[in-house]
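Novice: Need the 3D shape of this:
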Amino acid sequence: MNRIEQAIAAQRSNDTEGKLLSIYFTAGYPNLEDTVEVIKILEKSGVGMIEIGLPFSDPLADGPTIQASSTQALDNGMTTEVLFEQLTGIREEVSIPLIIMGYFNPMLQYGIEAFCKKCAEIGVDGLIIPDLPVEVFHNEYATIFEKYGLINVFLITPQTSDQRITYIDDISKGFIYMVSSASTTGAKNTFDEEQLSYFERINNLELKTPRVIGFGISNKETFEQATAHADGAIIGSAFVKFLKGNSVDAIPEFVKRISPSLT
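Specialist: Prediction:
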């Protein structure tokens, strides 16, 4: 069983069901050599899963905070090759699921099979590729991912039809990434009625695949709102913004503010 599936299954079997906290950060930000240290401290702080952003020059789905972090990381010298070098040996120190989130172009340039092979070698458990159409993945790349034991996580939004969500559910492994709104990434203080209605709508579909909610989660309130309707929640922009003004040693304080039971 993939580590992503193990983590969600373990979460569902204990007293904090639905409270999985996943943190996104941009590799090589705020400093090039921060990547591994951020991962290690996040795990020690009780985070259940980590999404490592592979910076890209044209991150269309990202809000200004993550776009700025990608620009900084690229300026710092982060590349696909550098990230793989940094993550070599990571499984000697870290056991929680690691997911690379990035755009398709850098992976295509590296070579899809070569990219997947390298991910498997260093212990990456899955990928999130926002600009890779589901059908293209399913028809052209699914067998490569299966060969290397990688999960490809699909995204749904409030605009995704029930029919398409059911199709995604049928072919998904690990979890479905529920985007909380149709806008780009960015922190919010609370969810509105339209978003909460969307969460309920997805619950009523009774999907077989666990769901994790992302976009707009920035504090204890939004984390609890999200995890009341899904198996977990993802915090990205708020954490990236935190890293800009704080040392990595302060990460446990950030995690504690989101979910005091984790630290």
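
Novice: Going by C-alpha atoms from here, please, whenever you check contacts or count neighbours.
Specialist: OK.

Novice: now the strands for this protein?
Specialist: For the chain, the strands defined by DSSP state E occupy 20-26, 49-53, 98-101, 126-128, 151-153, 155-156, 176-179, 211-214, 232-235.

Novice: can you give me how far the last one is from the chain middle?
Specialist: Relative to the chain's own centre, strand 232-235 is displaced by 8 Å; criterion: C-alpha atoms, centre = their mean, to the nearest Å.

Novice: Identify all contacting residues around it.
Specialist: 18-24, 211-218, 223, 226-227 (C-alpha atoms under 8 Å, 6 or more residues apart in numbering).

Novice: Which of those are buried? Put it as a ChimeraX command.
Specialist: Buried members of the contacts of strand 232-235, defined by 16 or more other C-alpha atoms under 10 Å, are picked up in ChimeraX with:
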select :18,19,20,21,22,23,24,211,212,213,214,215,216,217,218,223,226,227
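
Novice: circling back to that earlier point, for the strands of the chain, please prepare CSV with the additional fields distance to Phe84.
Specialist: Listed next are these as CSV, based on distance: least, C-alpha to C-alpha, whole Å:
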stretch, distance to Phe84
strand 20-26, 14
strand 49-53, 11
strand 98-101, 11
strand 126-128, 14
strand 151-153, 18
strand 155-156, 25
strand 176-179, 24
strand 211-214, 25
strand 232-235, 23
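
Novice: what's the closest of those to Leu205?
Specialist: Closest approach to Leu205 among the strands of the chain (C-alpha to C-alpha): strand 211-214, 11.8 Å.

Novice: Roughly how far does the residue nearest to Pro210 when sequence neighbours are not counted sit from Ile168?
Specialist: Leaving aside its sequence neighbours, Pro210 sits nearest to Phe175 (C-alpha to C-alpha, 6 or more residues apart in numbering; 4.8 Å). To Ile168, Phe175 is 10 Å away according to C-alpha to C-alpha, to the nearest Å.

Novice: one more to line up against the first:
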Amino acid sequence: MSNISKAFSHGKAFIPFITCGDPSLEVTKLLVSAMEQAGADLIELGIPFSDPTAEGPVIQEANNRALAGGVTTEKIFTMVRELRETVTLPMVFMTYANVVFSYGAERFISTCKDIGIDGLILPDIPLEEKEEFDSICRQYGLDLVSMIAPTSYDRIQMIAKEASGFLYCVSSLGVTGTRSKITTDINGMIALAKEVTDIPCAVGFGISTPEQAAYMAQKADGVIVGSAIVKLCAKYGEDCVPYVKDYVSAMKRAVCEIT
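Specialist: This is a model prediction of the structure:
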């Protein structure tokens, strides 16, 4: 069983996302530990990029703040190495192909393995271009997490068949961000995927309230939340840790009530 699949082995998973270095890498370390204590099952760490095409304004601004603060891939690797001295839950990087390319794909992925990262999410890589990253990920024992979107119904099974770790189900069209209402047929997307794979399906994009999290947990194996947490980091800055911890705890409780 891969480390990522363990996140789904004891009921519905709650998966928070944060942008590394927003407001600082020291605070990011504190956030990861606090979210683990609050019951997070897996953590997505965003590596900032200057042109994050899948992100809405909240996460774009977090990327800009982190980059302006001098955050680099190398510094994030060092931070994760330090986190792994105490943090045991699975962690994945979410970033863009350009970040991996510019570092050198094999060097990037082998370093991920060395520092204890369990998988990668690259939202700008289509299925047709996945293999060049996936083959290196397999070589080093990392899961390259695939995404399915409401627009890709005819491609869902094709993508799901080759998925590893978990399948990231995008709940809304467009970029990341909180939504007041999510109308996508999540049941239909997941049913199609489950016909061809038994890996867990987690739903993200647009989820911000415990009610939305509970609703999505009825349909999926896990719930992913990013923008709502990044908003707390933006609002409270260096003092954000207790607010994020309370939020993650409330969201995890909502997801667990469905289990």
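
Novice: which one of the strands of structure 1 lies closest to Tyr141 of structure 1?
Specialist: strand 151-153 (9.8 Å).

Novice: what does that closest one correspond to over in structure 2?
Specialist: Alignment of strand 151-153 of structure 1 against structure 2: residues 143-145, by TM-score structural alignment.

Novice: Now do the matching stretch: distance to the chain's middle.
Specialist: With C-alpha atoms, centre = their mean, you get 11 Å for stretch 143-145 of structure 2.

Novice: ok, which stretches of the stretch 1-150 of structure 2 are helices?
Specialist: 3-6, 25-37, 57-68, 73-83, 97-103, 105-115, 131-140 (DSSP state H, counting those that start in this stretch).

Novice: re earlier: just so I know, which of the strands of structure 1 lies nearest Lys241 of structure 1?
Specialist: Closest among the strands of structure 1, using C-alpha to C-alpha: strand 20-26, at 9.6 Å.

Novice: Quick check: that closest one compared with structure 2, mean distance?
Specialist: In the superposition with structure 2, the average deviation recorded for strand 20-26 of structure 1 is 0.4 Å (mean C-alpha distance after the TM-score superposition for structure 1).

Novice: And the contacts of stretch 212-230 of structure 1?
Specialist: 18-20, 175-181, 184-191, 199-200, 203, 210-211, 231-239, 257-259.

Novice: Kindly recompute the last result at 6 Å.
Specialist: With C-alpha atoms under 6 Å, 6 or more residues apart in numbering as the contact definition, stretch 212-230 of structure 1 has outside contacts at 18-19, 177-180, 185-188, 190, 199, 211, 231-235, 238, 258.

Novice: And for stretch 34-41 of structure 1?
Specialist: Contacts for stretch 34-41 of structure 1 (C-alpha under 6 Å, 6+ apart): Ala27, Gly28.

Novice: ok, now with 8 Å
Specialist: With C-alpha under 8 Å, 6+ apart, stretch 34-41 of structure 1 has contacts from 27-29, 50, 86-87, 90, 93-94, 248-249, 251-252.

Novice: Same question for it: list its buried residues.
Specialist: For stretch 34-41 of structure 1, using 16+ other C-alpha under 10 Å, the buried residues are Asp34, Thr35, Val36, Val38, Ile39, Ile41.

Novice: quick check: it aligns to which part of structure 2?
Specialist: Counting by TM-score structural alignment, stretch 34-41 of structure 1 sits on residues 27-34 of structure 2.

Novice: where's that stretch relative to the chain centroid, distance-wise?
Specialist: For stretch 27-34 of structure 2 - counting by C-alpha atoms, centre = their mean - the centre lies 15 Å from the chain centre.

Novice: can you check stretch 195-209 of structure 1 too?
Specialist: 19 Å.

Novice: The match of strand 151-153 of structure 1 vs structure 1 - mean distance after superposition?
Specialist: Mean deviation for stretch 143-145 of structure 2: 0.4 Å (mean C-alpha distance after the TM-score superposition for structure 1).

Novice: Need the residue closest to the centroid of structure 2.
Specialist: By C-alpha atoms, centre = their mean, structure 2 has its centre lying nearest to Glu44, at 3.5 Å.

Novice: Aligned to it, what sits in structure 1?
Specialist: That one, Glu44 of structure 2, aligns with Glu51 by TM-score structural alignment.

Novice: ditto for Thr78 of structure 2
Specialist: By TM-score structural alignment, Thr78 of structure 2 lines up with Glu85.

Novice: swap in Gln218 of structure 2?
Specialist: Under the alignment (TM-score structural alignment), Gln218 of structure 2 maps onto Ala228 of structure 1.

Novice: So what's the residue count around that match?
Specialist: The local packing of Ala228 of structure 1 (other C-alpha atoms under 10 Å) involves 16 other residues.

Novice: again, but for His10 of structure 2
Specialist: 11.

Novice: I'd like the distance between it and Ser227 of structure 2.
Specialist: Taking C-alpha to C-alpha, one finds His10 of structure 2 at 25 Å from Ser227 of structure 2.

Novice: go on, Ala34 of structure 2?
Specialist: When Ala34 of structure 2 is compared with Ser227 of structure 2 (using C-alpha to C-alpha), they lie 18 Å apart.

Novice: now Val58 of structure 2
Specialist: 6 Å.

Novice: Of the two, which one has the most company?
Specialist: With neighbours defined as other C-alpha under 10 Å, Val58 of structure 2 and Ser227 compare such that Ser227 has more, 27 against 18.

Novice: Which residue in structure 1 aligns with that one?
Specialist: Ser227 of structure 2 maps onto Ser237 in structure 1, by TM-score structural alignment.

Novice: what's the closest non-adjacent residue to its match?
Specialist: That would be Gly186: by C-alpha to C-alpha, 6+ apart, it lies 5.4 Å from Ser237 of structure 1.

Novice: returning to what we had before: run a quick check on the match of Glu44 of structure 2 versus Met101, I expect a contact.
Specialist: Yes. Counting by C-alpha atoms under 8 Å, Glu51 of structure 1 touches Met101, with 6.1 Å between them.

Novice: pull the longest helix from structure 2.
Specialist: helix 241-256 (DSSP state H).

Novice: Could you tell me which other helices and strands that helix packs against?
Specialist: Applying 3 or more C-alpha pairs under 8 Å, 6 or more residues apart in numbering; DSSP states H and E, we find helix 241-256 of structure 2 packed against strand 13-19, helix 25-37, helix 210-219, helix 227-236.
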